[in-house]
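>>> Fold the stuff below for me.
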Amino acid sequence: MSKQQGDHYEALACRFLQQQGLTLVEQNWHCRHGELDLVMRDGRYWVFIEVRARQSARFGNAADSIGRAKQEKLLIAANLYLSSRRIDAPCRFDAVLFDGTEPARWLKNIFG
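I've put the predicted structure just below:
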């Protein structure tokens, strides 16, 4: 998937989550260990959103693409984000998934 397509799905996910009441804090935060697609607030929670899109299920669906290695990178990046901003608050990891022409799926607390 191209960067342009990735940006498109991240924008769709962001709008979708804002309609659900979340507040955008940061988009595409980078560190040497990876990237956080969206950092949002849901009440008192800091929410780290992974956005995944698949045009077809030929190589698995969007959820299948968040494997153990990706999870570890997200955990490290989120810890760096929180510590660099001296944030001590509850957090969770969510995913917004786009599979083909299906509507967006929002999975909350994907590591819980």
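>>> make it CA atoms for all contacts and neighbour counts henceforth
Fine.
>>> in this structure, which spans are helices?
Taking DSSP state H, the helices of the chain run over residues 3-19, 68-84.
>>> Out of those helices, the one nearest H30 is which?
Judged by CA to CA, the one of the helices of the chain that comes nearest to H30 is helix 68-84, at 8.0 Å.
>>> who touches that closest one?
Among residues not part of helix 68-84, those counted as contacts by CA atoms under 8 Å, 6 or more residues apart in numbering are 31, 33-36, 48, 88.
>>> here's the other one to compare against:
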Amino acid sequence: MDMRSNWKYKAMSTREVGTNYELLAEQFLQEKGMLPLARNQRIRYAEIDLILKDGEYLVFVEVKYRRNQNFSQILEQLRISQLERIKHAAKVWMTIEDIVEHQTSCRFDLVTITGEPFHIEWFKDAF
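Below is the predicted model:
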């Protein structure tokens, strides 16, 4: 029996797999100089995967993972309704955190993670 300790070999729920890729994306963005503020913020019918600070910008990040290297499939899977829910959740989160929207520069980024070994792509101001 193979007793590998690496998380990718364990049987995990979809949520656990998603969390691990979100952590990978967060680490990647930290290495790019961004400061993590929050993770997995659920607000009504939406979830914000990552919230970070990039200089003057408050950045809301959607993380997507696929096993293959086809970025178009990932980008095509982002529905306008999903993006609108994320934007609404960001406004609600800012209100909860007492952040004044019109005084704060915000950005919505996308991080895609594909394949093994991992290929990470960062789309600034993606939506």
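>>> can I get the helices of the first structure in CSV with distance to F98 of the first structure and mean neighbour count?
CSV is the format used below for those (distance: least, CA to CA, whole Å; neighbours: other CA atoms under 10 Å):
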stretch, distance to F98 of the first structure, mean neighbour count
helix 3-19, 8, 15
helix 68-84, 17, 15
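>>> Of those helices, give the one that comes closest to V96 of the first structure.
For the helices of the first structure, the distance to V96 of the first structure is smallest for helix 3-19, at 6.2 Å, taking CA to CA.
>>> what's the burial count for the counterpart of Q77 of the second structure in the first structure?
In the first structure, Q77 of the second structure lines up with S65, judged by TM-score structural alignment. For S65 of the first structure, the neighbour count with other CA atoms under 10 Å is 13.
>>> can you pull the contacts of S65 of the first structure?
Counting by CA under 8 Å, 6+ apart, S65 of the first structure makes contact with R52.
>>> Burial check on V59 of the second structure, number of neighbours?
For V59 of the second structure, the tally of surrounding residues (other CA under 10 Å) stands at 25.
>>> Now which residue in the first structure aligns to it?
Match for V59 of the second structure (TM-score structural alignment): V47.
>>> which residues does its match contact?
V47 of the first structure makes contact with 39-41, 91-94, according to CA under 8 Å, 6+ apart.
>>> Excluding chain neighbours, what is closest to the equivalent of E35 of the first structure over in the second structure?
Aligned by TM-score structural alignment, E35 of the first structure pairs with E47 of the second structure. Leaving aside its sequence neighbours, E47 of the second structure sits nearest to Q41 (CA to CA, 6 or more residues apart in numbering; 5.4 Å).
>>> Next one: that neighbour relative to N68 of the second structure, how far apart?
With the distance defined as CA to CA, to the nearest Å, Q41 of the second structure ends up 27 Å from N68 of the second structure.
>>> again with I99 of the second structure
Note on I99 of the second structure: its distance to N68 of the second structure, by CA to CA, is 38 Å.
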